[in-house]
Every structure is written in structure tokens, then in C-alpha cells.
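Trainee: all I have is the shape, not the residue letters:
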């Protein structure tokens, strides 16, 4: 389904689905709580069936550490700056030794100096969660502009505090040390992913359909998200429903630290798109294996959600 058809479907279905939209799926919530009660750590989940409006929420408004999931807000600001002509995907960014940082990604291993396009950097930031690419994007777009955009979106508990593996600079909110790179809630980050899924680049309160230019921007972003390398959580048990040779039907962005495992995505399920936003923290299992207990938990929860609604 292309982005305009999805927007039209959602717009026409508002009145028909009003009664469903007003209710959380309590039976699904009970099923998920049974699953999460067994986990040795904390869990927050928010999911939304975009066609019916049904939702499910568990600690969905609790502030949580984002790890690399906050990179979704960097990508959104990039789309807005390109839309406004303030940046271009072809803009040249310089990779230097000074902006290479440890952690996920491959740019830290490149010889320097190198020149990459903004689109290259964003692609690396999303597909392999490249930390060096993320910092290059933040330098290009502006940390304050990204946080201003987060506020523009109406998000009250989401914040990007600093560049990756770099110290915070300037006055910081008191909770920065608690959350590290960034904070959010399961509900708020689901709202960011929904904007990519529905190609909604409008200011809050505006309802104009996406323009052809908007659609091209969203296609670039979704192409990155559908080719995300880390597939152990939301896609783990759902990837088998995609039997085509084309792009994955699951677009997602993960984030991970020793005690943190997160995944936020949109699943193009049989009956329409489903947004799934999952955060786990204070996890006892800190192993870096595909079968980390939090990764498996999020995978099971995602399958339960999609099976229930589809």
C-alpha cells in the first residue's frame, strides 16, 4: 500500500473505527502482562493497529532509556530539513579521526579523512546503527534543532541529550545521567514511527495528505528502516510471514546497552500496518547473543500482538 492510499484509508476510516479507537485491547494487555511478568527486568510496550485504531499499553508513559532508538528523531529532523531545503541528501559530510567513536557501526574502522553524503550517513545510522555516522548527522543537523523538533512534535518525555559516546555539554536536564544518550516513552516513540509509516510530515494538528515530494522523502526513510540489520526482536518470529523477494514487511530501529534492549517498528501485517514499540531496562540478562532474554521477550510480544489483531 503506497503512502497516499494508507493516508486515505486512515482518513476515511476514522468515523467507522471511532468506537474501537476509544478502547484499549484489554484482553491483549492481559496476555502481554502474563508474558512480561516472567521477565527479569522492566518492560514498557505500546502498540497500535493503524487501520482499526486499537491499542495496547503497558507502562507506555514511563520514561525509559532510548539507547539507539533515539536515532529515529535524528532521521525525522533530517527529512524535515530536506523538505524545507535547509539540507540535501547529496550534501557532503567529512569523516575525521576526531568524530570516530566506539560502539555499533563500521565507520570507526575507516581510514580518515573520508567524504560521505548526508544520505550515506543516515543510511549507516539506521541500517547498522552506526554511532560515528549518527554524530556526523547530529553535527550536520544540529543537536538543538533535533531537540526543538522533538518538542515541535509535542513529545513531552523524549530528549536527545548529547552525541554518542561524547560528554554532554552545556546545561543539562537533571535526569540526563539517569538516561544517558536519550530518554523517551513507548507511546511517544511509537508516535515517531507512525509518522514514518503514514508519511506524516505535517505540523501537529494539520491533516494535509503527503505531497509527492513528501512521499519520496518517506520512501527513502522507510527503505533504510526495512533494511535494518538487527532482526532479533520484533522481526524474529514475524519475518516468516513475508515470502516475497522484495523488501522486508517490517521496518524497525533497535537500541541496546548492557541492561537495555529496545525495538520500535511497523509491521505491514495482513490487515494493515501495526506499530509496535517495546522497551526493556534493568535487565538481569546482559549477554550479547541473539537469544538474550529481553530480545526473545520482545519478539514473543510482537508476535502475540500481530496474531491477535490480524
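Mentor: Arrived safely, thanks for sending. Computed from a predicted structure; not experimentally measured. Residues are numbered from 1 along each chain as shown.
Trainee: drop to CA atoms for contacts and neighbour counts, all remaining ones
Mentor: Will do.
Trainee: how near is residue 73 to residue 143?
Mentor: To residue 143, residue 73 is 11 Å away according to CA to CA, to the nearest Å.
Trainee: joint contacts of the two?
Mentor: Overlap of the contact sets of residue 73 and residue 143 (by CA atoms under 8 Å, 6 or more residues apart in numbering) is empty.
Trainee: contacts for stretch 250-260, please.
Mentor: 65-69, 72, 126, 222, 225-228, 230, 234-235, 239, 261-268, 279-288.
Trainee: for it, buried residues please.
Mentor: By 16 or more other CA atoms under 10 Å, the buried positions in stretch 250-260 come out as 250, 251, 252, 253, 254, 255, 256, 257, 259, 260.
Trainee: stretch 269-279 now?
Mentor: 269, 272, 273, 274, 275, 276, 277, 278, 279.
Trainee: got the contact list for the third one?
Mentor: Listed by CA under 8 Å, 6+ apart, the contact set of residue 273 reads 49, 50, 51, 197, 266, 267.
Trainee: does the fourth one lie in a helix or a strand, and which?
Mentor: When secondary structure is defined using DSSP states H and E, the element that contains residue 197 is helix 186-198.
Trainee: go on, residue 116?
Mentor: Going by DSSP H and E, residue 116 is in strand 114-117.
Trainee: counting contacts, what elements does that strand pack onto?
Mentor: strand 92-95 (3 or more CA pairs under 8 Å, 6 or more residues apart in numbering; DSSP states H and E).
Trainee: which parts of the strand it packs on are buried?
Mentor: 92, 93, 95.
Trainee: leaving out the residues flanking it, which one is nearest to the first one?
Mentor: On the basis of CA to CA, 6 or more residues apart in numbering, the spatially nearest residue to residue 92 that is not a chain neighbour turns out to be residue 117, at 4.5 Å.
Trainee: tell me who's in contact with the residue nearest to residue 262 when sequence neighbours are not counted.
Mentor: Residue nearest to residue 262 in three dimensions, not counting chain neighbours: residue 279, with 4.4 Å by CA to CA, 6+ apart. Contacts of residue 279 were listed using CA under 8 Å, 6+ apart, and they are 43, 44, 45, 64, 66, 186, 260, 261, 262, 263.
Trainee: next up, a structure to set beside the first:
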């Protein structure tokens, strides 16, 4: 991918705030401009090929696989899955508040997984789709650096060293694929709209205001805070991804909010 020289000033600004707030953290970011059917242009990046624990950003891959199966007539989005198919876990979402007699469609599970970051919805999808099949889809898309190796909230697997992983660059490639599908068919439009209804806006879009639509997903674990997605502006579409590991969560959210403000101001005001 081509990298713009003008982005060096953005990198300098981002590196300054990173050194201020998370000098010992493992921080990766990438800012790209997206155009339909054209190769993305990198504006700024740091550690974009560094592997991080993916936290809930792995859910973007799971959503894409569900809609891929629906598009190729291997799955009906209206078919239902009983809540009893997977054990109850804590963390984000609403399904932990329900009794096990409910069933949900694949479409509803995707919406819950993405908009509310529901962990039970995610585990239901992993159970019925198969972890190995989801990873095979990542390889097919050329984002094999995104790996699903455990269920949500499986801390035993985490203690054994089995974690879900990704790089900022691989996530950017996945988002580019979803971006190019957004006007292709009903499945692409639904994925795009689901990303635009994300309810967690406390990292990159914190200072943007509620009226600014960001098609994104967040992720959080102990000492991990991530955010990444696509911003629509009058200058075009820009992909912002920020992965923060080995950083206190409160400090990570503060850093993410400041990074988001700097990124948005740069692409709207400083790009030629």
C-alpha cells in the first residue's frame, strides 16, 4: 500500500500523546483512506503488524463469516439458535439476563454481538459455526493474522496461552472488505449498518459528538483497550484502528479518546 508523506506529521502528533500517556504500553495504530475498488492509502501507522490480543474485535470476523454463509446460501439469517446451546458467561451484553428458553435468529445474534458486544451471542455463533471454519474464512480473506482460538470469557484457555489474536493491518484489510460490500447487496448493507450502531463510544469517537457516525467495534480486557472502524467525512472514508495492550484501562481510554480527536482533525483539516 502507498503511504502518504504528509502523514508523518500525524504520526508525530500521535507518538507524542502515546509517550505522554502510555510510554510503556504496546500501542499500534493505522489510519487509511478507503476508496471503492481501489487500493487503500496509508496515511499514518505504527506497529501495524504487531500481534495483539483481539478482545472483542474478533467479533467483526465472526459477523463477516455469518453474512458470507448467508450470501452463498449456506445459512438462513432467520433460522434460530436456542440460548441453551452454550453456557452462560458474564461480560458485555444482554443475554446473560435471560432464562435459557429463548431462541434467537442468526441476524439477531449478530446484532447483539456487535452492537452490545454480547458474549453469549458470540459464543452461540462460535458453537454453531465452528471455530475452525471461522479461521478458514480469515485465511480465505487474506487476514490470517486474525485468529479465533477460544470462546469469550474462557479464562482457562487464556491461562493456557490460547487467545484470540490480530494485527491492526489485518483488521484494516477486513474492514476494507466489508466497506466494499456495503452497497453490493442486502447482506453488505446490513453489516455496514450494524457497525454503525455500535453503542460503545468511549474510545476513538469520545470527543466527536453523538451525531458523528463511526462504523466500528471496540474491545476490552484487563490492560487491553481497542477500537477500530470507518469514519465517513466530507473528505471521504477513513479507517482508524487503535490497539492498546499492556496499559491500564483508564489510561487506555483516555489515550484512545485523544488519539481519536487527533486523527479526525487531521483527516478533515490537514490533508491536502
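Mentor: Good, I have the coordinates. Everything numeric here is computed off the predicted structure, so don't read it as measured data.
Trainee: where does the TM-score land?
Mentor: The TM-score (TM-score structural alignment, normalised by the length of the second structure) is 0.88; 261 aligned residues with a CA RMSD of 2.2 Å.
Trainee: sorry, back to before: who touches the helix holding residue 197 of the first structure?
Mentor: 3, 6-7, 44-47, 57, 59-62, 64, 72-73, 76, 155, 157-158, 200-201, 218, 221-222, 264-266, 273, 275-279.
Trainee: any of those residues buried? List them.
Mentor: 3, 6-7, 44-47, 57, 59-61, 64, 72-73, 76, 155, 157-158, 200-201, 218, 221-222, 264-266, 273, 275-279.
Trainee: and stretch 154-163 of the first structure, how far from the chain's centre?
Mentor: Chain-centre distance of stretch 154-163 of the first structure: 13 Å, with CA atoms, centre = their mean, to the nearest Å.
Trainee: list the buried ones in that stretch?
Mentor: 155, 157, 158, 159, 160, 161, 162, 163.
Trainee: with secondary structure added, can I get those in TSV?
Mentor: Putting those into TSV (DSSP: H, G, I helix; E, B strand; the rest coil) gives the following:
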residue	secondary structure
155	coil
157	coil
158	coil
159	strand
160	strand
161	coil
162	coil
163	coil
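Trainee: show me which of those residues is closest to residue 29 of the first structure.
Mentor: residue 157 (22.8 Å; CA to CA).
Trainee: which one in the second structure is aligned with the closest one?
Mentor: Under the alignment (TM-score structural alignment), residue 157 of the first structure maps onto residue 145 of the second structure.
Trainee: distance of its match from residue 55 of the second structure?
Mentor: 14 Å.
Trainee: what's the answer for residue 117 of the second structure, then?
Mentor: Using CA to CA, residue 117 of the second structure is found at 10 Å from residue 55 of the second structure.
Trainee: just residue 243 of the second structure next, same as before
Mentor: Residue 243 of the second structure is 10 Å from residue 55 of the second structure, by CA to CA.
Trainee: overlap of the contact sets of these two?
Mentor: With CA under 8 Å, 6+ apart, residue 243 of the second structure and residue 55 have common neighbours 224, 226.
Trainee: residue 100 of the second structure - how many residues pack around it?
Mentor: Residues contacting residue 100 of the second structure under the criterion other CA atoms under 10 Å number 15.
Trainee: looking at residue 117 and residue 55 of the second structure, which one has more neighbours?
Mentor: Each of residue 117 of the second structure and residue 55 has its neighbours counted (other CA under 10 Å); residue 117 has more, 25 against 22.
Trainee: if I pick the equivalent of the more buried one over in the first structure, what's in contact with it?
Mentor: In the first structure, residue 117 of the second structure lines up with residue 129, judged by TM-score structural alignment. Contacts for residue 129 of the first structure (CA under 8 Å, 6+ apart) come out as 68, 104, 105.
Trainee: nearest to residue 293 of the first structure among the residues you listed?
Mentor: residue 68 (18.8 Å).
Trainee: ok, the counterpart of the closest one in the second structure - contacts?
Mentor: Residue pairing (TM-score structural alignment): residue 68 of the first structure is matched to residue 56 of the second structure. By CA under 8 Å, 6+ apart, the contact list for residue 56 of the second structure reads 117, 217, 218, 219, 220.
Trainee: which one of these sits closest to residue 123 of the second structure?
Mentor: residue 117 (11.2 Å).
Trainee: and the closest one, that's in a strand?
Mentor: No: under three-state DSSP, residue 117 of the second structure sits outside any strand and is assigned coil.
Trainee: for it, give its distance to residue 94 of the second structure.
Mentor: 9 Å.
Trainee: now swap in residue 215 of the second structure and tell me
Mentor: Residue 215 of the second structure sits 21 Å away from residue 94 of the second structure, going by CA to CA.
Trainee: what sits against residue 135 of the second structure?
Mentor: So residue 135 of the second structure contacts 144, 146, 147, 148 (CA under 8 Å, 6+ apart).
Trainee: compared with the first structure, how much does the host helix or strand of it deviate?
Mentor: Residue 135 of the second structure belongs to helix 131-141 when assigned by DSSP H and E. Superposing on the first structure and averaging over aligned pairs (mean CA distance after the TM-score superposition for the first structure), helix 131-141 of the second structure comes out at 0.8 Å.
Trainee: what about the aligned residue in the first structure for residue 96 of the second structure, how many residues close to it?
Mentor: Matched to the first structure by TM-score structural alignment, residue 96 of the second structure sits across from residue 108. Neighbour count for residue 108 of the first structure, taken as other CA under 10 Å: 20.
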